[in-house]
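>>> quick one: sequence plus predicted model below, questions after.
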Amino acid sequence: MAFQKPSHTFTKIHLKALHTNNFHLLFTLSFTVFINMYSSAQDISKAADSIAIEKQEPLITLGDSLVAPLEISEKAQDSTKRDSIKPKKEFLENIVNYKATDYTSFNKKEQKMYLYNEADITYGDINIKAGYIVFDHSKNQVYARGIIDSLGEYTQPPIFTQGQQVVEPDSIIFNTDSKKALIFNSITEQGEGKVVASITKKENDSVYFIGPSKYTTAENLDDPEYYIKLRKAKVVPGKKIVTGFANLFIYDVPTPVAVPFGFFPQSETHTSGVLLPSYGEENSRGYFLQNGGYYFAINDNVDLAITGDYYTNGSYGLRAESSYVKRYKFRGSASFRYENLVSSERGFPDYAKSTLYNIRWSHSKDGKANPNSSFSASVNLGSSNYYQTSINQSNNANRLNNTLSSSISYSKNFLGDPDVSLSLTATHSQNTNTQQINMTLPTLQASVGRIYPFAPKTGSKKGIIQNINLQYTTRGENRIQTTDSLFFKKEMFDDAQIGMQHSIPISTNFKLFKYLSASASASYNEVWTLETINRYYDADQQEVVTEDLNGFDAFRTYNFSTSLGTTIYGTKSFEKEGKTPKIQAIRHVMRPSISYNINPAFDKYYETYEVISADGLTTSDVDYTRFEGGIFGSPGKTFSSSMGISLSNNLEAKVRDKDSTATEPKKVVLLNSLNLSTSYNFAGDSLQWSPVRMSGGTQLFDNKLSVNFGATLDPYALDNNNNKIDTFNFDNGGSLFRLTSANMTLSYSLSSKNSDKKEDNSRDDNRASGGRDDDLFGKSQDFSSDRYANQDENKEEEIPSEFYNFKIPWNLRLAYAVNYSNSARQNEISSHSLMFSGDIELSPKWSFGASSGYDFKNKGFSYTQFTFERDLLSWRMNFSWIPFGTYQSWNFFIGIKSSLLKDLKYEKRLQPDRQL
């Protein structure tokens, strides 16, 4: 029987008004009783010869094992008949290898061999190491014990090894013939724990019977912080431990946590088993059992865990999670979660019922399995409000997600001359606030590799002609836009759009005047569609009518572009003869470029309809294209001839390295990028200059601070109605440019030099759900999960100071964002926020973490969470607290780290009030 945590909640129910469904409450109590009665029967061993326990002398006699020879009848036997008497068993079946440091002696009369000091004897698959060993050849018995050193200490106790099993007792008696043994004061490792027994009887290679003993996963066996006291038990190494009455002791203090009999699985491979639930109480849903179910170890490649939640008011949740792997082929995981939520009681005005679901799938293919093809999947879809209203605490860290996205893709490369590639992709994007869903089911892409028709067969390509290349690409989409309420219903396909685009780009590049890089390209595009429109004015209804037309149609466009660019390097050196300044040189790299684009007007795809005014006299012509609203846009009506100008900058410095042994100066990035771009439309009749867009970024403080910024500068002025006019802002009495928008983001990560915090495995789950991996949105409160086990077990421990903790590891993560808007003279900060999260190790066993944020515009704190963790050696204790807000709650957990006894825990929490 697997150990259960004490049911403290049910023993502390006080009288209060509860609106609870009696049937559901009875069902929950029955399920709890069933779990407590779950057990496995103890195997009944066959009667076997026992080894008598006598006074421990250098050799313990268990009886004469020699049998008198059998008398054989002298009746005449046929000489050809097979002898029915089996040959006598050899005296020793295996060769005995032995050695000792001080002496090895053999008493021929007693048939005994004595080994002293670092004695070592091997017989078959059995090895015994001890300070003193006596081997009785006449009885096939080995007696081993430790020795007393000059200081009076008991040293060199026996170490008994048979196959994979290792036993460390005070002394042992072993019979090489029957393979039985008596083991005194032994320590046996069983799975993740150890069994400390005063006396153990080894029945055979796979069964041990032990008397009063302790089972613990503590490292300090002399003074364990906890253990389970077993009055008697049967141990099958690598399989199970079956016990009689057992109870939990904490620092030798007995506790009421006990079972009349117990079963501890000890399988070294994955095995199926029950997942015990945690319990608690919620204000609006009553008592609950959460995360209980069954784990199926299907095989070494696939597993399945089915868990569920149940509330006494009728709410419930079901989850199925599976992981799979095929070595050198692929790996992945899939999960389906469904929740039926009931609030309040039927008949009350606040009664509500809703269903939620979430589907997740992650799949990756090993690149070595087939280099010419790949398949990957990252799926996260379901109800838009799943993470916000889920009743399961493991979803807490994903409640602030605004987007759910999915992608499933397959690609195949066909090698040849030229290469051909094919890909098939299905995508999904879901806004959890607007509940708008955009999907492509599917997207087909195919392309033919670049072809150089004029390139030489050998040697490099030179000049404008030899570098001419062309390519063919095609893209087809089935695009669906729907809402959360119509998801997975036939109505979601009513407004599906289907289209295909073909593109043939032709380009070349060459050097001009040695320092200039020039390129020229032309592109031909053809778009196919199955849906077009027809628009006309209905004079009777006095409105414009748009009709959808089904049928194949296509339009064709083309354009031309060319560009010219170069790279300019400038270096300023500060070095002087005989001196080595701290900043030795600064290098400035500029990459200016100018481009020219021509986009013809395709008027032939446009039609006109007349709109008659209300008085019936005035008419106006309105142009439209039947391809309006298509997946790949519509042909342009306006001729465009524009020039683009861009400039990118990069600043680096060479500084003196602090390391005096370094032979080269250290390179430091001052400005990672500073980009400026604008364009001028020659064919435009007004507002020919486009706004100047600026963007840049850099890394500071050894790449711990990441800074990114951007701005939009408009050269034109506004009229009194805040509309842009064809007058430069400078000519209107203003500055050269008008700042219309700006943004800046800072990401800062800081930690102490001795902080060696490992990656939390729970962040992988957050990333798979579309959340953040830096804890800025908080952590999950499911502390019973294995992913919150001690992450630093293999970390080398440092010797602390006798007077104070001179090293306190800590880390801090900050995310700052500010946006400015002034497109219509509003001159306001549209958003301004700071988010932060961090951890600090107050002592080697105490840690504290927090995550929060502040909105400077709305003047309020965002989602805030505090976490406390205490390492209790074999146990761990966690406390999570959300002090305010919609999800105000707290959760306390204390349990054993070992996965074998992880259900031996206590958990108490206050759930958020869903009515708020």
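Nice, thanks for sending it over. Computed from a prediction, not measured in an experiment: that's the story for all the values here.

>>> C-alpha only now, for contacts and for neighbours.
Will do.

>>> number of nearby residues for residue 308?
By other C-alpha atoms under 10 Å, 21 other residues sit near residue 308.

>>> also residue 753?
By other C-alpha under 10 Å, neighbour count at residue 753 equals 11.

>>> now do it against residue 170, distance only.
46 Å (C-alpha to C-alpha, to the nearest Å).

>>> what's the helix or strand for the most centrally placed residue in the chain?
For the chain, the residue nearest the mean C-alpha position is residue 764 (1.7 Å; C-alpha atoms, centre = their mean). According to DSSP states H and E, residue 764 maps onto helix 762-768.

>>> then this one, side by side with the first:
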Amino acid sequence: MIIFDKNLYVSLTRQKTSHIFTKIALKPLNTNLFNIVLLSIFLTIGSCNLYSQDIKNKTKAIPAQKQKDSSILTPDIKDDTVPIAKTETDTLKKDSIQPKAILEGKVKYNAENYVKIEQKKKLITLYDKAELYYQDIELKAGIIVMNYEKNEVYAGRIKDSTGKYTQFPNFKQGENVIEPDSIRFNFKSKKALIWNSRTDQGEFKVKAAITKKENDSVYFLKGARFTTSTDVDNPEYYFQTSKVKFIPGKKVVTGLTHMVIANVPTPIALPFAFFPMSKETSVSGILLPSYNDSSRGFSLQNGGYYFALSDNYDLTVLGDYYTNGSYAFRFESSYAKRYRYRGNFNFRFENLINSERGYPDYSKQNIYNLQWSHSKDSKGSPNSNFSASVNMGSSKYFKESINQTNTGSNLNNTLSSSVSYSKTFYGLVGSRLSLSATHSQNTQTSEINMTLPDLQYSVDRIYPFVGKDGVKKGFFKNINLQYNVSGKNSFVTTDSLFFKSEMFDEAQIGAKHSIPLSTNFKIFKYFSGSASTNYEEVWVLKTIQRNYNADQSQVVDKTMNGFDAYRTYNFTSSLGTTIYGTFNFGEDKKIKSIRHVMRPSVSYGYTPSFEKYYDTYATDASGTMTKDYTRFEGGIFGAPSNTNSNRLGFDLSNTFEAKVTDKDSTKTEAKKIMLLNNLNLSTGYDLNADGVNTLAWDPVRVSGGTQFFDNKLNMNFGATLDPYAIDNSGKRINEYNINNGGSLFRMTSANMTMNYSVSSSKESDKDKDKNKQSQRNGGRDDDLFGRNTIDHTRGGSQLEEKEEEGKDAVTEFFTSVIPWDMTFAYSLTYGNNNRESKIIGNSIMVSANTDLTPKWKVGVSTGYDFVQNGVTYTQLRFERDLLSWRMDFTWQPFGDNANWSFFIGIKSGILSDIKFDKRSINNN
């Protein structure tokens, strides 16, 4: 009879086992033949079988055998097997002699079909869905054979009823997982031999004919292939090598390695190769350049180095070089800290040389561009906020860059920036502080307007007449006042003087204090009224003194440095109401009713004259002709007026809404649809108009907007209607147009714009941020002006990946749901200031993208100008998904920025340098 230590649980009935813990040496026990026979009869009556064997009487325990070197185990499944139950029996009492443990821990195992224990061979065989657990090792296979004397385990696959191999081994140690055909492993030495192993390491999938596990961290592979393809057994491409040293999570070092595409060996080979396999999200590495040629000579572009500095930020350094001496470099960094902030920083510089030194068309220039975006998480500090959106640099950068072919940015005429910090102070009277810097740059004129800094501070409204109950009702209780202060330091300069001393010499510095006092009230229940007065005080550090200079024979301004101030005040009031009207057509009609909401309002404003801040200057040498001027002219906050303003304003806003019968017959209530979101009319009347220098009525401005097709089509329109006629020179005269033989109003201008976006996806805004780099450059967020040419040094897709909706439901090509999206824009502008009555602008732009097949994606952006009679910017995009590879082609066939680019390369970021990237160079 066999006796096990208490750590070995074995059930001696005809049942299966679920969990068994082993690894104890055998010990002898004196036997009695009579007792064995008696026990056998008793168990037979109980319908149970007991298997035992004779052991000669021993006087001392058999010592545990010494651990030997591992050898290949061949499982012998033909031996008699012992079906073992899943339920565990009580352990037998441990012998008084303590054996020496062979393994360093417990072994837990189970199998679905059977567990066979061979005590003489020291083997335990697990068959069918076998599992074995030891320390940090997990092993699952069709068959597992364990030799607990030699500390070895063998695992392999088994055949099903059709003769097909199933239940391949799955070996897991820590975070490393290997799926081979078979494996032999030694518990003590941690060494293993693995046949046809398959494992995932980062983005790589590795398969090897024979793998030798030297220890926990080093593997040696023979006949290995590694790829980023999803199917390691039938990949689109792989790297084949005979010898590999593999350190999981760190690196792969190979011998002679060659590339195989579609099972066809290629001439691409290396005598050795090194692949980093860091467990981190990104690793530092060299970015190989691409080769191009142009009028500047041969070039290497987008070569550099990627620095994975930490989990919070990185840095990419890229450069270009041309054989004519032109060069460029770029620094690009992204950073983020959870629940705190995130952002990115890009700086680009290019030294451009055209032609050859000594030729008449030779030129040399430096251009640059700086971009920075930063956003703060409100959870980090809810009382303060810091944000940045910077896009500044040379006005000609996007037009003349030798490495930037984003036409959407080429067509943009302005660059703008804003950096701001704000903080809210809470207390009995709250207040807010804001500091910002702004920048606006016209790329056509190269003029730059910059404010650095711009300070805004305001104190919350104070209601001095509100009682302890806090109720604000009536004229007096609604009286409130605030205090605001604004300080600015403003510059107006050009590209050539940007951040030079001349720029700061022309700075305008000032501060404005304002105290608005206002209230609101009800009149006759249905009218809402408001009244306010505002006191302002402006401080400046520069004023002017204007005189006639006899030497120069002209009027000149002399800048006077020093503190000066002026004070102004004004009064405004308004009265308005809301009128509702409903036109009912009947409950049985398709259109049941139309609701019209009107909000008329009239306002009055008065500003007195501040003549005391005005002086006179001579306009000629005689001094007889003079004009008025103020020393605060050209100030950062403007100048006080020397005429009073006494004006009335009229505004009328309208909305139209309809109730219609719902197409869904199950719904009982009518459906509401918006006919016109807004229809606004506004004009003004000058009470001080004299009919000569000034006319009483302002032109009537009309604007409106609405949506169609479930809000997919947005339409906005506007017009200017002038009640006065004009003379032959085009000047407005004090005579109504209707009295001059015309209509009641003369339309001087009108415009209409329409935007329509639709896609096969129900989520129409899913690609709203698809053109992020174009937005950073100052372009559009859609692709009407095309999409960016992707910088393939860091991966990316020319056509963004679409959500494959319905892909699982339909697989046939002709019946599949084809993803697509389309953006449409139309603009019409009419001009008639001098009775020219002509269309100034009339253009249409269209962008469309679709998946012709699950692998082919195409896109186009184009348009037509009906005034100029020509095709506007056009871009064609093609992309082919090659599983592990990607191929795309972008072409702008005509125009000043005509160009093309072709790319084919591996999608995986770790192998992004294995590519062919060719693009034309814009030499304009």
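Good, I have the coordinates. It should be emphasised that the depicted structure is a prediction, and the values quoted were computed from it without experimental measurement.

>>> wait, doesn't the residue nearest to the centre of the first structure sit right on residue 773?
Yes: with contact defined as C-alpha atoms under 8 Å, residue 764 of the first structure reaches residue 773; the gap is 7.2 Å.

>>> so stretch 426-438 of the second structure matches what in the first structure?
Mapping stretch 426-438 of the second structure onto the first structure (TM-score structural alignment) gives residues 415-427.

>>> give me the contacts around that stretch.
Under the contact criterion C-alpha atoms under 8 Å, 6 or more residues apart in numbering, stretch 415-427 of the first structure has outside partners 405-414, 439-451.

>>> same deal with stretch 814-832 of the first structure?
718, 722-723, 739-749, 833-837, 855-857.

>>> onto which residues of the second structure does that stretch map?
Stretch 814-832 of the first structure maps onto residues 824-842 of the second structure, going by TM-score structural alignment.

>>> for the residue opposite residue 312 of the second structure in the first structure once aligned, list the residues it contacts.
By TM-score structural alignment, residue 312 of the second structure lines up with residue 301 in the first structure. Listed by C-alpha under 8 Å, 6+ apart, the contact partners of residue 301 of the first structure are 324-326.

>>> distance check, residue 301 of the first structure against residue 167 of the first structure.
33 Å.

>>> so which strand or helix has the counterpart of residue 633 of the first structure in the second structure?
Counting by TM-score structural alignment, residue 633 of the first structure lines up with residue 638 in the second structure. Using DSSP H and E, residue 638 of the second structure is not contained in any helix or strand.

>>> what range in the first structure matches the helix ranked longest in the second structure?
What stands out as the longest helix in the second structure, according to DSSP state H, is helix 33-45. Under TM-score structural alignment, helix 33-45 of the second structure corresponds to no residues of the first structure.

>>> ditto for stretch 774-783 of the second structure
Using TM-score structural alignment, stretch 774-783 of the second structure pairs with 766-775 in the first structure.

>>> where do the helices sit along the stretch 101-250 of the second structure?
With DSSP state H, counting those that start in this stretch as the definition, the stretch 101-250 of the second structure shows no helices.

>>> do you have the strands of it handy? List them.
Applying DSSP state E, counting those that start in this stretch to the stretch 101-250 of the second structure gives strands spanning 107-110, 114-118, 123-134, 137-147, 152-156, 158-159, 165-166, 170-173, 176-178, 182-186, 192-201, 204-213, 219-227, 237-247.

>>> please identify the deepest-packed of those strands.
Scoring the strands of the stretch 101-250 of the second structure by mean neighbour count under mean count of other C-alpha atoms under 10 Å gives strand 152-156 as the most buried, with a mean of 26.

>>> helix, strand, or coil at whatever residue of the first structure lines up with residue 356 of the second structure?
Under the alignment (TM-score structural alignment), residue 356 of the second structure pairs with residue 345 in the first structure. At residue 345 of the first structure the chain is in coil, as set by DSSP: H, G, I helix; E, B strand; the rest coil.

>>> quick check: closest non-adjacent residue to residue 345 of the first structure.
The spatially closest residue to residue 345 of the first structure, leaving aside those adjacent along the chain, is residue 351, at 5.6 Å (C-alpha to C-alpha, 6 or more residues apart in numbering).

>>> now the one you found: how far from residue 385 of the first structure?
18 Å.

>>> who has more neighbours, these two?
residue 385 (19 against 11).

>>> state the distance from the more buried one to residue 399 of the first structure.
9 Å.

>>> chain center to the match of stretch 774-783 of the second structure, what's the gap?
8 Å (C-alpha atoms, centre = their mean, to the nearest Å).

>>> in that stretch, which residues are buried?
Going by neighbour count (16 or more other C-alpha atoms under 10 Å), the buried part of stretch 766-775 of the first structure is 766, 768-775.

>>> what's residue 877 of the first structure aligned with over in the second structure?
Match for residue 877 of the first structure (TM-score structural alignment): residue 887.

>>> where does its match land in three-state SS?
strand.

>>> my read: residue 755 of the second structure touches residue 713, true?
Yes: under the criterion of C-alpha under 8 Å, residue 755 of the second structure makes contact with residue 713 at 5.7 Å.

>>> residue 704 of the second structure - that's part of a helix, no?
No: read with three-state DSSP, residue 704 of the second structure is strand and lies in no helix.

>>> all set now, cheers.
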